[in-house]
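Visitor: prediction below, plus the sequence it came from.
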Amino acid sequence: MLKNQKLLEQLTLKEKALLMAGQGEWQTRAIKGKLKSIFLSDGPFGLRKQSGAGDHLGLNGSEPATCFPSSATLANSWDPAVGRAVGRALGREARRLEVDQVLGPALNIKRNPRGGRSFEYFSEDPYLAGKMAAGMIQGLQENGTIATPKHLAVNSQETRRMASNSVVDQRALHEIYLTNFEIAVKEGKPKSIMSSYNEINGSYANESKWLLTDTLRKDWGFDGYVVTDWGGDNDHVSGIKAGSNLAMPGLGVNAAEEVVQAVEKGELSEEVLNQRVDELLTVILEAQAKPAAGNFSWEEQHAVARDAAKKSLVLLKNKDQILPLAKGTKVALVGDFAKNPRYQGAGSSLINSRDLESLLATAKDYPIDLVGYAQGCPRQGEAKPELLKEAMSLADKCDVYVVNVGLDESAESEGLDRPNLSIPPCQADLLEALAKTGKPIVLVLSGGAAIELPWEGKVNAIVHEYLGGEAGASAVWEVLTGKYNPSGRLAESYPLTETDIPFDNEFPAEKHNAYYKESIFVGYRYYETAGVKVKYPFGYGLSYTTFAYSNLEIDDQGASLDVTNTGQVAGKETVQLYIGKEDSPLLRPKRELKGWAQVDLEPGETKRIKIPFDEYSFRYFDQSLETWQEEKGHYQIMLGRNVADVVLTGEYDLKRGIVPKESSSSYGKYREGKLLLVTDQDFADLYGAKLPKNLPAGRRELEWNDPLREMANAKSWLGRAVAKWLANKIQQSLDESKPDLNFLFNYNMPFRAMTKMMGDMISRPMAEDILFIVNGHFWRGTGRLIRDYFQNNRKVKNDKDVQE
């Protein structure tokens, strides 16, 4: 007996088919007299509810909302309670705007920091990402709002994001790219989850029964419903069979007709359809039964945003303890960001912030003497001598420069990946010029991901705010003036140079198959194993005080130690637990994060803490047995300030588990951390199968799942012209620091997605006609398109829809 058997018996086959796709851009399907719809909204770190005409790309305006720090920022707090507080505040705002479901948090692994949506993701480490996501999910769902962790799974690049196959070995798949979601699902218990656009080893994520049913529901105990990313429904019926419940946006009656016909032909069991509808109905009916919204205060929301930003700030450098700034310090404030802040990412997460702060506007609220402000350089483009001169002239008036630079909007956006790890050259020129004045420079960095810092020696202090949300400016001043002792720790590694990133020259994959050749050696797992020095290691962050560790004890439950504040001010330390196994025959990183604990200490105070072992501490995925195992034997238990600064080390003997077989000798390059020498054949040996091949470059017949960017290789001059026009439009928007997601989305959208993003406006035959034209059959294709256009119009007009 299904949970909603009575309601299911009232629904016709067509009504059940209609429920498998949305009603327009942001709502689930309503069935007249039987079921009301619920409203969904973008919202990884702020609500983007469009009250007028809705669109997933953010072209139309949205309601004013609180902009909280991005997920990449929150992860630096290493505190799930911070994520929970932000989630709780998001839930309050959702209730106020009558939003039932929030599309977030996003928790994909930062495989390469040049990934365009790195600012939306928590970490390069799955354990940290999962724990932080679970906290936000718990907060979001406290008052009945539905959380939607995304994008499941192995979604690592924006280039070709809807037409890319992630080729990944089983250990990396489970240990790196699924463990984050497993923790988020088991501990956060979300009521929905979003599948990703990409294929995983040849199967679309939204059509993978192994992923959506066997793993998500059976192994992890997920009891909610699966929604596609917008336009991410490839084969509608296959998705339903696999375990997908809702295709978004609304697909119209054509999609429902597909489902009805599949049932009538015996290609889809009505029992399976009933199961999918029941899973969806359970969540919808629960959401509609939640109590009315309570009291709401914009001031409280802003305070939550400020507190989260403050606890997530990372102090990277503090030469000669120039920070905190003494009371009355004469400060010259420089940088376009200081007046027009870079506080959020671009794309579908773009928030219409209600109460945006800037460093310039909030400086008056703190005990410094602001002697002047200068832009210094444009937000992007060439340096301007007059702007440099204006900034340098403030040297005569100030004791210190506070300079705000970083990544501008054109560098970080949904729909494109970063070309490099550099900040705009004009900003680097600004730092060089100010250094010549001899005045100390306190640098405030803005941006959502790792950058190169070749100019680091020119500055005296670096405070990294990441993307701090609307209240990030006052949070920065609280740290700069010592009102708050910085406690943030990096959730990702900062390489010395981009060339240190394994297989960076192959990222992003420009062709269909993306080879995840680094396997489990993502981020610090590679740098530590290979002995590659980094600028700032994973877990790194300074404080205005110092801490000492002592008296390590290890038992079957975990590791205990004393932590002492050896400095002069109160502070918070994040003690990190890493585990390694030097004598393992398996491929293993030198150390992996398996837990942490935060402790607040007054000067001279000592507290004893314990970091417990859990189900993730010693497990690895056994590819031959296709299951999780634990390896028996001796482990190194390491407690440190960051992954490269291990303070205490002990041994632990795990008496349970198995003794695995010796790894193949062909894995030697992986074992030694020599990833730069790994060939496609080496990866194929690890992958355990022949690698799928990419098509050669050049003009060819385009296929149904090719993205529109491939029209550059089309036989038709018209297709090539359209591809060139799209590319030019994208570059124009980037030059203006205003990435146009409409063009970016279309450039990476496959032909099949035309039918998914435009409801009944374009039928499958019409989309196939467009492809036929692009492949060089202009006149015949145009004739077919006109015929199919009128046929589709008649069918839609004659169909009796069943909505409120």
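Guide: Everything's here; your move. Numbers count the residues shown, from 1 in each chain.
Visitor: rest of the way, CA atoms for contacts and neighbours
Guide: Fine.
Visitor: so the closest residue to residue 581 other than its chain neighbours, which state does it fall into?
Guide: In space, and not counting its chain neighbours, residue 581 is closest to residue 635: 4.7 Å by C-alpha to C-alpha, 6 or more residues apart in numbering. Assigned with DSSP: H, G, I helix; E, B strand; the rest coil, residue 635 falls in the strand class.
Visitor: second structure follows, compare the two:
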Amino acid sequence: MKHFACNDMESARMAVDIQVTERALREVYLLPFMIAVEMANPRLFMTAYNKINGTHAPDNEHLLQEILRDEWKWNGLVVSDWFGSYSTAEGINAGQDLEMPGPSRWRAGALVHAVTSNKVKRSTLDERVRKILQLVKHSIEKTSIPPNAPETQLNSQEHIRLLREAAAESVVLLKNENNILPLNPKKKVAVIGPNADMTAYCGGGSASLRAYHTISPLEGIEGLASDVVFSKGIYGHRSLPQIGKILRTVDGKRQGFALRVYNEPRPSSGDDTRRVIEERFLDDANVWFVDYENPELAEVWYAEIEGVLTPEKSGVWDFGLSVHGTGEFFIDGELVVSNVTNQTPGSSFLGCGTIEETGAKELEGGKEYNLLVRWGCDKTSNLKVSGVVDFGQGGLRLGGCPRLEQPTALNEAVELAKTVDQVVLCVGTSGEWESEGQDRPNMSLPPGSDELISAVLAANPNTVVLIQSGTPISMPWVDQANAIAQAWFGGNEAGNGIADVLFGVVNPAGKLPITMPRRVADNPSALNFRSEGGRVLYGEDVHVGYRWYDTLGIEPLFPFGHGLSYTTFELSQISVIPDTENQEVVVWAKVANTGSRAGAAVLQAYVKPPSATPLTALARDTITRSSKELKGFAKVHLEQGANTIAEIKLDLLRATSYWDEREDCWRSEAGEYTVLVGTSSRCAFLEQSFTVEKSTTWRGLRG
């Protein structure tokens, strides 16, 4: 489980102090970890980089010992995030068992000194070691993988089927006026937009892995529709697309390029007589040496990547080089980009690297060009950025693509939209816009996206705006669009899953796990979203997400839990029965499929407290509670015309409790609570009340 806890922003993530009340910490930020311990008993917790109320997470005894181990009775291993340790004695005493990665920077000799100077008890050290050995023992005894087993792939047809199903199930239909959707696969469809021919299958950072395969929205649509045309309209990249896969090695035998490692820089004149320490062949030009090792490597070392580019058409190409270290980019020996001196910090390499420095060159179609990057490791650069994780070694990223004249390309897309019966307009972000190591400065789509969307919608109202992003975006064109679908980062089979929903192979049933605000200023954290003076105040307290909008009466663009279907559902006949013996509240509601096809409904059960105190209340002993909170849900599949009774079981104490900061415990207040059952956080609810006869306090786990 990671990251424990309050790792909600990337701004100065190693240094920022999260200022949060104990109540918000318990009710919002620790609750997911608490539930995970109850349900799954994970063997390992990874700490966050940030501070919580003045103390770094791996040094935080309140989190690691008092709550995780003493109160929750958890008995696993606590490990730091990579380079996320900040002390010796403090971390050991607080409960951090293992520092990563090795070799240790804060333990080893420093730990010996801490023990011999009585800053760390030997019994405490024994306990830290015991947790490591227990995990090793557990892993050996429970694994089904034999020692030294060869690597295998999880890429069977069953895996692919499951990925496609998951991608389709996750799509949220936000708007569908005039029944634009589902599309007709027999009619001509134009696929337009910067995200159409790329697969935004995951976010950026350490969660980003090389996929076995990916399916773009365009490929998915082409697999189901008989007549498909495509126009990009605009580029949507933040950095120029990494160029590795369109290169060939100098000998022409391989896709990609050669990577050569040296212990000396290339001589400024004369023959290059350096010895190659290692040579590899790659096709990903985002080369990060974070875990690169070679016994012959000097403390300061160098690398080159070299490949051949053959453009299909003549025209201007733009190239970009970002580095953690230093680098120069050459085409046929001509310097095109230099990123060596006067470097500017950027978001590359999780914030350790530079901005992308760019250059351009006119290239002739069909001609071969030699591309060469000369790079020096991180120690060759004077650029140092505070508050970020310096993984060391360094990296380089080479991007490039033909220059797109945006007004011309946008007009071509608009004209294409006028010629077809239906349009799928693919926009959004990607792993380079939404990534570990950086925060989005706003909710805007990439530059030019809103202009493209408005122009295409004006040209053809039968347009579906398909959004791929992991977070909310601004939609200044929302009233202009008849159909909008949110497809997130849908994994390897994203394109096929999207196509299944667009053409009605799958009836959408996804629900928003977030609130889509109308404007940035409506966000709960609008004034508290970055490190200021080394800290950030969680000023919204427990009123996070939909709780904020509902409690303050702010109208969202699309509410939490919202999601349409190609059929319709009707809810009726609610029943709420408290079961004090089993400490449950059993909620039943009748749901009927009143539409024209089979589909799935997601019933959401919210609980309204006895008195949601106004935020302006002056009474000394009142507790401000959100107007309602989601406490359970159920998904039911129904054929056309069918109905059923959906059951949602709520934990009685968890459904009614808040964290009492004065008494340092959970408190379930006596009083009348109301259960609201609906299909989003803003809808016509079925309501019924139940009574808690006696106030109760409790601590620890519920499972």
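Guide: Received the coordinates, thanks. On a predicted model such as this, the values are computed, not experimentally measured, just so you know.
Visitor: to which residue of structure 2 is the residue nearest to residue 581 of structure 1 aligned?
Guide: With TM-score structural alignment as the criterion, residue 635 of structure 1 lines up with residue 673 in structure 2.
Visitor: what is the burial count for the equivalent of residue 170 of structure 2 over in structure 1?
Guide: The equivalent of residue 170 of structure 2 in structure 1 is residue 312 (alignment by TM-score structural alignment). Per other C-alpha atoms under 10 Å, the neighbour tally for residue 312 of structure 1 reads 31.
Visitor: all helices of structure 2, in order?
Guide: 22-24, 31-40, 61, 89-94, 109-116, 122-142, 157-170, 217-224, 406-418, 449-459, 494-502, 546-552, 652-656 (DSSP state H).
Visitor: the fourth one against structure 1, how far on average?
Guide: Once the two structures are superposed, the average separation between helix 89-94 of structure 2 and the matching residues of structure 1 is 1.3 Å (mean C-alpha distance after the TM-score superposition for structure 1).
Visitor: one step back: which one of the helices of structure 2 lies closest to residue 363 of structure 2?
Guide: helix 406-418 (19.2 Å; C-alpha to C-alpha).
Visitor: what's the mean gap between the closest one and the aligned bit of structure 1?
Guide: Mean for helix 406-418 of structure 2 is 1.8 Å (mean C-alpha distance after the TM-score superposition for structure 1).
Visitor: what are the buried residues along that helix?
Guide: By 16 or more other C-alpha atoms under 10 Å, the buried positions in helix 406-418 of structure 2 come out as 409, 410, 411, 413, 414, 415, 416, 417, 418.
Visitor: nearest to residue 534 of structure 2, of those?
Guide: residue 410 (43.4 Å).
Visitor: correct me if wrong: the closest one contacts residue 194.
Guide: No - here residue 410 of structure 2 lies out of contact with residue 194, judged by C-alpha atoms under 8 Å, at a distance of 10.7 Å.
Visitor: counterpart of residue 32 of structure 2 over in structure 1?
Guide: Checking TM-score structural alignment: residue 32 of structure 2 goes with residue 180.
Visitor: quick revisit: how about the residue nearest to residue 581 of structure 1, what does it touch?
Guide: Listed by C-alpha atoms under 8 Å, 6 or more residues apart in numbering, the contact set of residue 635 of structure 1 reads 579, 580, 581, 582, 651, 652, 653, 654.
Visitor: of these, which is the nearest to residue 596 of structure 1?
Guide: residue 579 (11.6 Å).
Visitor: for that closest one, give me its contacts.
Guide: For residue 579 of structure 1, the contacting residues are 591, 592, 593, 594, 617, 635, 636, 637, 638, by C-alpha under 8 Å, 6+ apart.
Visitor: report the two of the residues you listed separated the most.
Guide: Pairwise distances across the contacts of residue 579 of structure 1 (C-alpha to C-alpha) peak at 13.4 Å, for the pair 593 and 635.
Visitor: what's the separation between the match of residue 635 of structure 1 and residue 607 of structure 2?
Guide: According to C-alpha to C-alpha, to the nearest Å, residue 673 of structure 2 and residue 607 of structure 2 sit 7 Å apart.
Visitor: what's the answer for residue 132 of structure 2, then?
Guide: Applying C-alpha to C-alpha, the value for residue 132 of structure 2 to residue 607 of structure 2 is 42 Å.
Visitor: over to residue 690 of structure 2?
Guide: In this structure, residue 690 of structure 2 and residue 607 of structure 2 are 10 Å apart, going by C-alpha to C-alpha.
Visitor: can you pull out the strands in the stretch 501-650 of structure 1?
Guide: 513-515, 534-536, 547-555, 558-565, 571-580, 592-601, 606-612, 619-622, 627-630, 633-642, 645-654 (DSSP state E, counting those that start in this stretch).
Visitor: now the common contact residues for residue 410 and residue 194 of structure 2.
Guide: 232, 233, 234.
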